[in-house]
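Q: Using only what follows, build the 3D model:
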Amino acid sequence: MTILVTGATGQLGRLVIDSLLERGAEPSSIVAGVRDLTKASDIAARGVRTAVVDYDRADTIAAALEGVDSVLLISGSEVGRRTAQHQAVIDAAKAAGVGKLVYTSAPKAPTSDLVLAPEHKATEELIAASGIPAVILRNNWYTENYAGNIAQARETGVVAASVGDGRVASASRKDFADAAAVVLLEDGHLGQAYELGGDVAWTYDELAAAIAEVIGSPVEYRALTAEEHAAALESAGLDAGTVGFVTALDAGIRDGALADTDGTLARLIGRPTTPLVEGLRPLA
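A: Next up is the predicted model:
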């Protein structure tokens, strides 16, 4: 079995390759799809084949898929362009006769009001329409997303957000990468859409306490209204589009979009997910 990992030089992609190798996959059975081969020299040095995969260049995708049985489609990072980019990978995978397509989606993508959900919903629909046997991994927030909050807290002693009492069931990228490796290597997952989150859904008061522990100084959560948050972001020099995006994300958290956890991630990876403090510690 040969596995193509797209976005392989990204933070999640590298960890997926690590996890595949840790679980006994032969390096020669993995294809690391990257935009820039010069950034993948360390991956190639481990015996993993590297290939150019540019979501905006369909010819590169088709070439990388030669001899590939399974594909991990790691969602693109260019918000607003991702559906078309993902379509290119799905089309190429169908043409190549891929037997398993694994996609990293968002929590409850088909029904969520989260600002990031529509592109994931559209991609899931494209995958279903393609007929390719698939596994959907609806990943909750990565704990590593809070590196900026640690920097803010170190400088100001404050974590400011407009999430209210909303909870986040985050886990480390390593946890999500291990789940991807499991479903790529194991049989029995086709047709599943897994809602993946950390074992604990925490509040921002708990986030502030965890950050305080890892930086060794007091930190408080300052709950802002959406209007106060927008004003603070504007005063920091963010453009209107970014302000709207950030406050919309916080509104989604406030409304519970990231709060659910049922232990599926821990069951898939065969261990508890990384606790919040431990996930934050390497970022401090």
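
Q: all contacts plus neighbour counts: C-alpha atoms, from now on.
A: Fine.

Q: where along the stretch 1-150 of the chain do the helices fall?
A: Using DSSP state H, counting those that start in this stretch, the helices of the stretch 1-150 of the chain run over residues 11-22, 41-44, 58-64, 82-96, 117-130, 147-156.

Q: Just send those helices back as a markdown table, with mean neighbour count and distance to residue 198 too.
A: Supplementary listing: the helices of the stretch 1-150 of the chain in a markdown table, determined by neighbours: other CA atoms under 10 Å; distance: least, CA to CA, whole Å:
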| stretch | mean neighbour count | distance to residue 198 |
| --- | --- | --- |
| helix 11-22 | 20 | 16 |
| helix 41-44 | 16 | 28 |
| helix 58-64 | 18 | 33 |
| helix 82-96 | 19 | 25 |
| helix 117-130 | 19 | 19 |
| helix 147-156 | 17 | 17 |
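
Q: a markdown table for those helices, including distance to residue 193?
A: Written out in a markdown table, the entries for these read as follows (distance: least, CA to CA, whole Å):
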| stretch | distance to residue 193 |
| --- | --- |
| helix 11-22 | 19 |
| helix 41-44 | 29 |
| helix 58-64 | 25 |
| helix 82-96 | 17 |
| helix 117-130 | 10 |
| helix 147-156 | 29 |
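
Q: Would you work out how far apart the start and end of stretch 9-29 are?
A: Distance between the boundary residues of stretch 9-29 (CA to CA, to the nearest Å) amounts to 17 Å.

Q: How far does that stretch sit from its chain's centre?
A: Relative to the chain's own centre, stretch 9-29 is displaced by 16 Å; criterion: CA atoms, centre = their mean, to the nearest Å.

Q: In the chain, which residue is most central in space?
A: Nearest to the centroid of the C-alpha atoms of the chain, with distances taken as CA atoms, centre = their mean, sits residue 139, at 5.8 Å.

Q: Now do it against residue 76, distance only.
A: Taking CA to CA as the measure, residue 139 and residue 76 are separated by 14 Å.

Q: To check against the first, give me the structure of this:
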Amino acid sequence: MIVITGASGQLGRLVIAQLLETVPASQIVAAVRDPEKVADLAAQGVQVRQADYSQPDTLDRAFEGAEKALLISSSEVGQRVAQHRAVIDAAQRAGVKLLGYTSVLHADSSALGLAEEHQQTEAALAQSGVPAVVLRNGWYHENYTAGVAHAVANGAHYGSAGEGRISSAARADYAAAAAVVLTSTDDQAGKVYELAGDESYTLKEFAADIAQQSGKPVVYTDLPEADYKAALLHAGLPAFVAELLANSDAAAAKGALFDNGRQLSRLIGRPTTPLSASIADALPR
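A: Predicted coordinates:
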């Protein structure tokens, strides 16, 4: 039995889709806050169990009978450490033989503001004694390609990453890696994977790729971190999202989103998805 937490989210759904290629649906558990959101998975035979990171009493039932599990990190910044500890404790009580955790690239040394909660979670995992494997995911292509249409419409992409190189990969690549680890016959306990795309780029190069594929001028405008945050707020983003994106770009300028180890492509047995392919998918039709 393999339990996937946060299974209604974008990454969780992709992990389950990957698992369904090799694992019987009846042996997969989609642990979600709202079971109605994954009625389609239930229709495919996937077990659906209610599980709320903030309600520990829901977690024991979710992990019942689990041999392996994947803790997909919470999206609730500021609350994640307590939520993750609740999941780890439930996995411990259930006797899970392998617990995967989606951390962040180079979590132990990263300049990213969001790395701290991942560091604390990794420490909690180590202290728990639960056999664990850490998937330190790099940036998703989608974090940037979500703004492709806006960039084409306005002829500009704004950021605060300077000349920092970014080794992102498609969300589906990271999902494939999680599925490989969860179904591997090799002992994965104690392993830490630094996962990132095969290629790297600057945001100037990202804008140039959008321009080339769209046939419209798109330039990259680099802003100080505070100005970029202000621009994001002006665009209507919630304050915590604006803070996160601006901080992440500023950290990228210092190399926080770069890695050339190619552990991701080796793990999934194929090259990672090119950024240009994700840009093409995101272009306005």
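
Q: Spell out the residue ranges of the strands in structure 2.
A: With DSSP state E applied, structure 2 shows strands at 2-5, 28-32, 47-50, 68-71, 98-104, 132-137, 156-159, 192-195, 219-222, listed in chain order.

Q: didn't residue 91 of structure 2 look like it was pressed against residue 65?
A: No: using CA atoms under 8 Å, residue 91 of structure 2 is not in contact with residue 65; the gap is 10.2 Å.

Q: ok so, going back, please identify which of the strands of structure 2 is closest to residue 150 of structure 2.
A: strand 156-159 (8.1 Å; CA to CA).

Q: whereabouts in structure 1 does the closest one align?
A: Mapping strand 156-159 of structure 2 onto structure 1 (TM-score structural alignment) gives residues 158-161.

Q: got the contact list for the matching stretch?
A: Outside of stretch 158-161 of structure 1, the residues that reach it under the criterion CA atoms under 8 Å, 6 or more residues apart in numbering are 149, 152-153, 204, 208, 219-224, 229, 250.

Q: Can you select the buried ones from the residues you listed in PyMOL?
A: In PyMOL, selecting the buried portion of the contacts of stretch 158-161 of structure 1, with burial taken from 16 or more other CA atoms under 10 Å, looks like this:
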select buried, resi 149+153+204+208+219+220+221+222+223+229+250
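
Q: Between which two of the contacts of stretch 158-161 of structure 1 is the distance greatest?
A: Looking at those by CA to CA, the two members farthest from one another are 219 and 250, with 19.4 Å of separation.

Q: Quick check: residue 118 of structure 1 touching residue 108?
A: No: with contacts defined as CA under 8 Å, residue 118 of structure 1 does not count as touching residue 108, sitting 10.6 Å away.

Q: hang on, the earlier thing: please name the residues that touch the counterpart of the residue nearest to the centre of structure 1 in structure 2.
A: Aligned against structure 2 by TM-score structural alignment, residue 139 of structure 1 finds its counterpart in residue 137. When the contact criterion is CA under 8 Å, 6+ apart, the partners of residue 137 of structure 2 are 102, 103, 104, 105, 174, 194, 195, 196.

Q: Around residue 269 of structure 2, count how many other residues there are.
A: A total of 12 residues lie near residue 269 of structure 2 under the criterion other CA atoms under 10 Å.

Q: Can you tell me what it aligns to in structure 1?
A: Taking TM-score structural alignment for the superposition, residue 269 of structure 2 sits opposite residue 270 in structure 1.

Q: so how far is residue 253 of structure 1 from that match?
A: Residue 270 of structure 1 sits 28 Å away from residue 253 of structure 1 when distances are taken as CA to CA.

Q: One more: residue 117 of structure 1?
A: According to CA to CA, residue 117 of structure 1 and residue 253 of structure 1 sit 13 Å apart.

Q: and what of residue 52 of structure 1?
A: Look at residue 52 of structure 1 and residue 253 of structure 1: by CA to CA, they are 36 Å apart.

Q: Equivalent analysis for residue 245 of structure 1, please.
A: 13 Å.

Q: neighbour-wise, which of those two wins?
A: Here residue 245 of structure 1 and residue 253 are set side by side on neighbour count (other CA under 10 Å), and the busier one is residue 253, at 22 against 14.

Q: my guess is that one contacts residue 170, does it?
A: No: at 11.6 Å, residue 253 of structure 1 does not count as touching residue 170 under the criterion of CA under 8 Å.
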